[in-house]
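Q: Sequence first, then the predicted structure, then my questions.
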Amino acid sequence: MADTTQSTKVWKKFRRNTLALTGLIFICFMVVVGILGYLITPDQTPYVNTMHLQLTNKKPGRTFQFLIVSRNENIKQVGLFEKMLFGQEANFKSIPITSSRIVGNKVFAREYIGDDEQAEEEAYPLVSGQNTYQKTYYLGTDIYGRDLLSRLILGVRVSLSVGLMAVLISMVIGVGLGAIAGYFGGKVDAAISWFMNVIWSLPSLLLVIAISFALGKGFWQIFIAVGLSTWVDVARLVRGQVMALKQVEFVEAAKALGFSNGRIIVKHILPNIAGPILVVASANFASAILLETGLSFLGFGAQPPMPSWGTMIKEHYGYIIMDAAYLAVLPGLAIMLTVYAFNLIAIGLRDAFDVKGQNTSV
């Protein structure tokens, strides 16, 4: 009952913080978008990687007509859950056109090759079913003619999944080492503290790059790399909190009752420092997203064609000084809003748990 009462008090204090609550709502919205994934993307092919090089860097809101030139009936139609996770491979190939007409069993169409150019009319075989369709690119297309909105939506998955897995890894390592160092003290504390100081002295991005070199490039490797670089904050916090709590009455009583050290740490000490741990975990989530996007920008993160906000900025940062700055600004804005939302949550949790002296900024 006491835990429920404490949780209720924390929630009431948290929801009174308008900015923190707004950040939580935004993150919940992003989580829903990330889970739905391909079900809400205009391009539902794997990695939203449908390219039309004729449509490179088209402005947001442009609508184009497409001609289906061939169909592949052997493509397997996947179920709803599999489609949500991995997408559905297209069973046709199409080209953008400016006009078309059907004569007999042929379709005569002019392929779109630019706004100011006119292609000659060519004949294409008439395929069964629908021959033409229209598609609107609500946020325009990238340098490869891919739908920018689809890639932004799927990029949510990369950032949130890397952040979540990195935080879980850092929590397991940080809480474990910090609790051991703070509880046992002495030579154990000295050895763990020395190791933490060594890791602490290394710049996070350089450490992640070094780990990525060791593990190789890839999506799963980035989980481990980012997680191994963010555990020190958790360990230092837990160590200090455990050192402060191990001398209090309820811990001494547990020792007198003969409880094991492991039980005392897990059952009695850690639940009492859950608040500060949640605060630093929220801040580390934001740090992990920034590290992942930085790695992707440098080419060590999620590898193409997997959509990543950092990779999207890397591909389009040259357009910032041109008339297509939105190609880099939109993924940058997504990163900024997501990181800011997690920082707002961290500040809200800090105030709700009344955690003093903890740095929750990234």
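A: Nice, thanks for sending it over.
Q: From here on, just use CA atoms for contacts and neighbour counts.
A: Fine.
Q: Can you list the residue ranges for strands in this structure?
A: Taking DSSP state E, the strands of the chain run over residues 62-71, 92-103, 106-111, 121-125, 132-137.
Q: Could you identify which of those strands is most buried?
A: strand 106-111 (a mean of 19; mean count of other C-alpha atoms under 10 Å).
Q: what's the angle from that strand to strand 62-71?
A: Using axes from the mean of the first three to the mean of the last three C-alpha atoms, to 10 degrees, one finds that strand 106-111 and strand 62-71 are set 140 degrees apart in direction.
Q: between strand 106-111 and strand 92-103, how big is the angle?
A: Angle, strand 106-111 to strand 92-103, by the same axes, to 10 degrees: 110 degrees.
Q: any idea how far Asp142 is from the closest residue to Gly140 other than its chain neighbours?
A: Leaving aside its sequence neighbours, Gly140 sits nearest to Pro60 (C-alpha to C-alpha, 6 or more residues apart in numbering; 3.8 Å). Going from Pro60 to Asp142 by C-alpha to C-alpha, to the nearest Å gives 10 Å.
Q: Spatially central residue for the protein, please.
A: Nearest to the geometric centre of the chain sits Ser159, at 1.1 Å (C-alpha atoms, centre = their mean).
Q: let's bring in a second one:
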Amino acid sequence: MSHKSTSLSSIALQKFKKNFWGVLSFIVILFYAIIALFAYVLAPDDTQYANQMHISIHSQPPGFTVNLLQLPSVQTESSFWDWWNGKTSTIEEIPYSDLDFKDGNFYYRPYDVDGNLLPFIEVPLKLGDKMDLSRFRESYTSKKTFLLGTDKYGRDLLSRMMIGTRVSISIGFVTVFISLFIGIFLGAVAGYYGGKIDAAIMWLINVTWSIPTLLMVIAISIALGKGFLTVFIAVGLTMWVEVARVVRGQIIVAKEYQYVTAAKALGFNNFRIITKHILPNIMAPVIVISAANFAASILIESGLSFLGLGAQPPMPSWGSMIKDHYQYIILDKAYLAIVPGIAIMTLVMAFMLLGNALRDALDVKTS
């Protein structure tokens, strides 16, 4: 005889599955997370930071195709961690429009975006008369299509977008972890014990909340220098205050409930009452706040990168990509700024919708 599970977790999961926008947002977040994890495996340009520049083909539209001359350069050994860190480029790619063979030497005509016929340049390889032009094409040339076009430095925009996903996803996870760790601890202590402890923690919360994130980033940048780690610390240290206030308010109300009085009567210690009895019953608003903090941290990081205080070049970041190309919005190449903007918008919206769906699923007052 089959028995249908009626546990709170299974009920919450069933309610979540019925929420179309919640499931869709979860799929979108999972999609971005997979791209972030396997960015260098999926990206067309798998070199570190996808930083191969081709100035002669800068700012080309999506679907742009060009012939590339691939000349051997530095020889390096491959590593297992190349899938995570990216490969060191071992070839030099040169866009060309035509090839020629004369007097035992190969020549290429550099690509020109305006269609001008530039003079031929000798290929710096001594291959002799044994290799004809057709074999040279097979060995040292390729045709490459840039699905999202190229940026103003001639780099593959799609690859930069994929690797830039790591910055947004990772800073979201780190800041949410910091906010939960600090916020839940201080909020629980303040709300449960009250008195002078509550007053001291609330003073710390108010002081921290009064410091603008940008000001804190500037201060930390002076101490640690601009970079990825600075953004992690600065954003994380400003996100916990809202969690602490929510947890404090919820515990002030929850500690008066009968199940807490019963737990005290049974002789349970305060740590067990807070962690085992109160916190599991107040996590719904905390989860919503965490989802909002995840979305807010992505926006803050993008804004800081736009101002030059976030991830530093050549590390790709959606905010810095908008910074590099925002002037193109008034030209016919607005997609260079719109593409990363759409990525930021969809990821932030997905987290907000996911938070709302989890709030509804975990709300014990609804059936």
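A: All right, it came through fine. For clarity, every value in this text was computed on a predicted model and none was experimentally measured.
Q: Compare neighbour counts for Pro60 and Asp142 of structure 1 and give me the winner.
A: Legend: neighbour count by other C-alpha atoms under 10 Å for Pro60 of structure 1 and Asp142, higher for Asp142 (26 against 18).
Q: Isn't that one up against Leu327?
A: Yes: with contact defined as C-alpha atoms under 8 Å, Asp142 of structure 1 counts as touching Leu327 (6.7 Å).
Q: quick one, what contacts whichever residue in structure 2 pairs up with the residue nearest to Gly140 of structure 1?
A: When structure 2 is aligned by TM-score structural alignment, Pro60 of structure 1 is paired with Pro62. The contact partners of Pro62 of structure 2, taken as C-alpha atoms under 8 Å, 6 or more residues apart in numbering, are Phe146, Leu147, Leu148, Gly149, Thr150.
Q: again, only using 6 Å
A: Leu147, Leu148, Gly149 (C-alpha atoms under 6 Å, 6 or more residues apart in numbering).
Q: Kindly report the same for Lys217 of structure 1.
A: By C-alpha under 6 Å, 6+ apart, the contact list for Lys217 of structure 1 reads Phe300.
Q: What is the aligned counterpart of it in structure 2?
A: Aligning on TM-score structural alignment places Lys217 of structure 1 opposite Lys226 in structure 2.
Q: same question, Asn17 of structure 1
A: Aligned partner of Asn17 of structure 1 by TM-score structural alignment: Asn19.
Q: State the number of residues packed around its match.
A: Count around Asn19 of structure 2 with other C-alpha under 10 Å applied: 16.
Q: quick revisit: the strands of structure 1: which one's closest to Leu257 of structure 1?
A: The closest of those to Leu257 of structure 1 is strand 132-137. By C-alpha to C-alpha, the value is 67.9 Å.
Q: after superposition, how close is that closest one to structure 2?
A: Compared with structure 2 after fitting, strand 132-137 of structure 1 deviates on average by 0.8 Å (mean C-alpha distance after the TM-score superposition for structure 1).
Q: Where does that strand end up in structure 2?
A: Using TM-score structural alignment, strand 132-137 of structure 1 pairs with 141-146 in structure 2.
Q: Residues in contact with the matching stretch: which ones?
A: For stretch 141-146 of structure 2, contacts defined as C-alpha under 6 Å, 6+ apart pick out Gly63, Phe64, Thr65, Val66, Asn67, Leu68, Leu69, Gln70.
Q: and Ala33 of structure 2, how many residues sit next to it?
A: Ala33 of structure 2 has 17 neighbouring residues, counting by other C-alpha under 10 Å.
Q: now it: how far from Ser170 of structure 2?
A: Noted for Ala33 of structure 2: a distance of 9 Å to Ser170 of structure 2, by C-alpha to C-alpha.
Q: mind listing the helices for the stretch 151-300 of structure 1?
A: 186-200, 204-215, 219-229, 231-245, 249-256, 261-263, 274-298 (DSSP state H, counting those that start in this stretch).
Q: what's the neighbour count on Ile222 of structure 1?
A: The tally of other residues near Ile222 of structure 1 (other C-alpha under 10 Å) stands at 29.
Q: next one: the one 10 residues further on
A: Val232 of structure 1 has 25 neighbours, counted by other C-alpha under 10 Å.
Q: next one: the one 5 residues further on
A: A count of neighbours around Leu237 of structure 1, defined by other C-alpha under 10 Å, yields 20.
Q: Done for today, thanks.
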